[in-house]
Every structure is written in structure tokens, then in C-alpha cells.
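Chemist: predicted structure and sequence below. I'll ask about it afterward.
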Amino acid sequence: MTIRALAPLFVGDFEHYRHVLVLPDDRRPGIPASELITCDGLTWLLEQYGRHQPGEDRRALVSQWSRFYFVKLIVPTVAANLVLGHELPVAIDRLEVILSDDGLPEAFRLPHEGKPFARKPEGPFERFEALLEGNLAPMVEGWHHQVRLSRKVLWNNAANYLEWLIGAMAGLGVPTAMLADGKRLVEWERRPDGHRNPMYSPVRYVERERGPSPLRQRRQCCIRYRLPDLALCENCPHIDRPPKGARLPESLIQRC
């Protein structure tokens, strides 16, 4: 079963997220999210994913897989939080990941449907604590430990989608006040305790002489180009100076 309280969110451009968050009565096989950052769990995951995405570079495989994980989890979780004031139980010790046949995240099984905030959160880090501290931080640390993939790359994979989501929601007419904490999460360089905010400024908008301008460009390359048959992303920081052996995406080649 999907979460009925969130149904108003999943219309139009966001309709395909309607069945991403499910409850315990969904009996499809799943794997605890916490197992995906263990040696055995990650090895198993890459075996499933590797059947459909060839490549020997484990860092690139984890980075590419994480992009699907982050976007699938962040979009409905953040939208529910900002628009409905609804907090979801997404910590990795409470979440199960349901994989599709291609080894990618298809859905997330939550232990319950969450609840509205008892009071208005005081800023973005309190508002998104369950997502940031309960899920993203341990996933980033776990994957970094297992394959030595840069934390900056992983955090940029996540923050890139959050920045995109806030812009997309603004374009759909969501009131600015509702989106304020989402914007602050990518605009504040420091957390209230003075520590660096890993979600800070994930993209920049670059004026270019050729091709689309301004280009929405990530701060960190996701290194997916190290996998067979995958080109650079359209918003890769290396678009104008591709690494040796990397290919431009077809969409940009056609525009240039």
C-alpha cells in the first residue's frame, strides 16, 4: 500500500513517484538499507546491478547506483516534508529497499506512514534531520568506507537532486514560503554548529559560448563516464573539457 496522506503530491510531473514509498503490507522482497553499506551487502548489490550495467570500476558503479537511490528517496521525502509538513521514517535502520529487475531501487518500504510535524521545525537541519542524519550521512560514510568513493561526489549526487527539486517545485507554483527550508539547505555554507554543510551549493549556472547557456553544472563529477557505454551527464563539470576517453552526451553534441 502507498501512503494515502501523500497522494496529493503525486500528480502531473511527479505522478511516477506515487508508488515509490510503500508500507509493510507490500510483500515484495526487499533488503534493509543498512545492509547496503556492509561489505557483503554491497557486493551482493553490485552483483545484481552488474547484470545490467557492465563495468569493473566499483566506485563508478556505486556512484551511478547512488544517483538512482538518492533521487527516488529525496523527491517524495522532501516534497512531503515541505508541502505537507509530513515527516517520514526514512532512517536506514528503518527502511527497506525494493529492487527492480535491473538492480536499481524501485521502491522503499517504510515501517509506517510517518506523521505531521508536532511543531514547525527550526530551520532546514532540524526539518530534514531524519533524511540527512538518519539516511544520507550513514549511506555516504558507508559507501566511502567500502569503495573509497569521495564523500564530496556522493553528497553532490544527493544535493544535486534536492536543488533541482526545489527549482521544479517553484516552477509548478509551490509558494516560496513552503520552499524556504529547502532553499536554505543548499544555500547555507555552514550548519548552526559551525560544521560544513555537505549539501551546500551543489550546482552552478555557467554562461557558455557554445551550446546551452547558462548551463546548470554540478560541482563534482559523478564519474559515471568510467562505465562502458555511459557518457558524461548533461550537467557534468567536465562538459567543456572532457577527461580522456569520456564522451559527450548525445543531446549536447546535437546542440553544439
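Modeler: Right, received. Where do you want to start? Numbers count the residues shown, from 1 in each chain.
Chemist: every contact and neighbour count from this point should use C-alpha atoms.
Modeler: OK.
Chemist: burial of the nearest residue in space to residue 191 that is not next to it in sequence, as a residue count?
Modeler: The shortest distance from residue 191 to any non-neighbouring residue, by CA to CA, 6 or more residues apart in numbering, is to residue 197 (5.5 Å). Neighbour count of residue 197, defined by other CA atoms under 10 Å: 17.
Chemist: and residue 197, how close does it get to residue 179?
Modeler: 18 Å (CA to CA, to the nearest Å).
Chemist: that older thread, isn't the residue nearest to residue 191 up against residue 159?
Modeler: No. At 10.6 Å, residue 197 does not count as touching residue 159 under the criterion of CA atoms under 8 Å.
Chemist: my guess is residue 158 contacts residue 68, does it?
Modeler: No. Between residue 158 and residue 68 there is no contact, the gap being 9.5 Å when judged by CA under 8 Å.
Chemist: alongside the first one, take a look at this:
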Amino acid sequence: MEVFAELAAVGEYFAVDVGPSDAPPLAELYAGGRELDARIERVCAQLGTDERRVGASIWFQGLAARLWSPVVGAAALGLDVPAIDPATTRWDGGRLQLANPTTGGKPSDVLDHHLEPLVATIKHTTNISAKLLWGNAASALAGTVKVLLTARPNANTEPRDQLLQDERLAGAGHFGEPGAGFRRTTCCLFYRVPNGGLCGDCVLVDRPPR
């Protein structure tokens, strides 16, 4: 479909793959269980941490970014928005894989059909707060649009701004002075990874030492 070709032209992060995949559908991950545990454990191993909540946080933020990119990217560029169905969409760390590519979606679908159930599941299976996870979602959204604007400076930021007013994301961060970028009100825990440091939008950046 033309929309997917236009998104791929923006950059790798906005591209999706179309066709069958052996990976489990996202809906299976959102339900929790062995497959979700395996994904989190894999990230922990890659990061060199034994803190499951750290691996879960970083994995969640990576998926959120992949979900936002084609959906918000299309809306911001005035394109038909892809419909990302959890039952037929797969993700194994790279591009989203769509078995049945269609349009007719809307940016809020990412919140309602993807992140809402995933936040509930990860909160239940780890000791991560929902507030932290929604902060990750807001950070991923802001980062997605920042990348988009680099490639397409005239992209419309209204879809991002409307999403950030949703009660689940409201208060998760804010934009400072013009050009200052997004600053979140929580931390994704990356600083707990060996040699991880702080992300540029972290609430801990510039905080006086105690």
C-alpha cells in the first residue's frame, strides 16, 4: 500500500514489514506468560542486568516507539493511518510485521488497544509502576515525532500534542523553552544498566546530587 512506502521513505523506524511471520502476535504478549517473560529476559541479558523491572521497562519503551512511529507518522504527514491490530501484528525487536495491512486506524488506538493492556500486564508481573510505563510511552512518542521532524520539518505535531493530553499521558512530561525538547517526569531505569547513564529527557538530568 502507498502509505507504507511513504512511511518507509521517512526512515527505517517508520517502516513496517508486510506478510506472514513466525513470531507470536502482540495480543499474546499483552496477555502475559512465557513469551513475554522470554522477551524481557532477552533484553536483560542484552543489557547485562539481572533486574527484571529494568529489562521490562526498556523492552516496553522499544515496542511503544515502534507502535507510535507508523501510526503517528502517518497522521502527522496527512496520510491514511495504518490499522495496527494486536491479533495480527507481530514484533521481534525490529520492524513491526503486519499480516493484513489495512488503513482506517487512529493514533489513540495505540493507547487503547496496545499500551493499555500491556501496562496492566507488566505492572502485574513486575514491580514497575504504571506511571513509569506511561512515562516511557510519552517519551517514545516525543522521540518519534522528533525523528520525524528531522526528516520532514513540516510534519504536523498536533497528533502528538493531542495524545499527550490523554489522561494516561498527561503529566508524564512537558516541553520546555522553544528548542529545549521534551522532559519527562519519571525515569525509565536505564541508569541502572551497567554503564547506562541517563537519557536526554530523563527527570534526573540536571538534578542536584543528594
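Modeler: Looks like it arrived, so ask away. If you're wondering where the values come from, they're calculated on a predicted model, not measured in any experiment.
Chemist: sorry, back to before: so for residue 158 and residue 68 of structure 1, which residue has more residues nearby?
Modeler: residue 158 (24 against 16).
Chemist: please report the distance of the residue mapped onto that one from structure 2 from residue 172 of structure 2.
Modeler: Alignment note: residue 158 of structure 1 maps to residue 137 in structure 2; criterion TM-score structural alignment. Distance from residue 137 of structure 2 to residue 172 of structure 2, counting by CA to CA: 9 Å.
Chemist: read off where stretch 58-77 of structure 2 ends up in structure 1.
Modeler: Alignment of stretch 58-77 of structure 2 against structure 1: residues 64-83, by TM-score structural alignment.
Chemist: is residue 97 of structure 1 part of a helix or strand, or is it coil?
Modeler: Per DSSP: H, G, I helix; E, B strand; the rest coil, the local secondary structure of residue 97 of structure 1 is strand.
Chemist: name all residues that make contact with it.
Modeler: When contacts are counted by CA atoms under 8 Å, 6 or more residues apart in numbering, residue 97 of structure 1 touches 30-33, 105-109.
Chemist: circling back: which SSE is the match of residue 158 of structure 1 in?
Modeler: Element membership for residue 137 of structure 2, per DSSP states H and E: helix 130-151.
Chemist: residue 217 of structure 1: what secondary structure?
Modeler: Following three-state DSSP, residue 217 of structure 1 is assigned to strand.
Chemist: how about the strands in the stretch 51-200 of structure 1?
Modeler: 86-87, 96-99, 105-109, 115-116 (DSSP state E, counting those that start in this stretch).
Chemist: list the contacts for residue 11 of structure 2?
Modeler: Taking CA under 8 Å, 6+ apart, one finds residue 151 in contact with residue 11 of structure 2.
Chemist: what's the counterpart of it in structure 1?
Modeler: By TM-score structural alignment, residue 11 of structure 2 lines up with residue 15.
Chemist: which of the three states applies to that match?
Modeler: helix.
Chemist: quick check: it vs residue 110 of structure 1, distance?
Modeler: For residue 15 of structure 1, the distance to residue 110 of structure 1 equals 19 Å [CA to CA].
Chemist: same check on residue 82 of structure 1?
Modeler: For residue 82 of structure 1 relative to residue 110 of structure 1 (CA to CA), the value is 19 Å.
Chemist: so which of those two has more stuff around it?
Modeler: In this view residue 82 of structure 1 and residue 110 are compared by other CA under 10 Å, and residue 110 has more residues nearby, 23 against 20.
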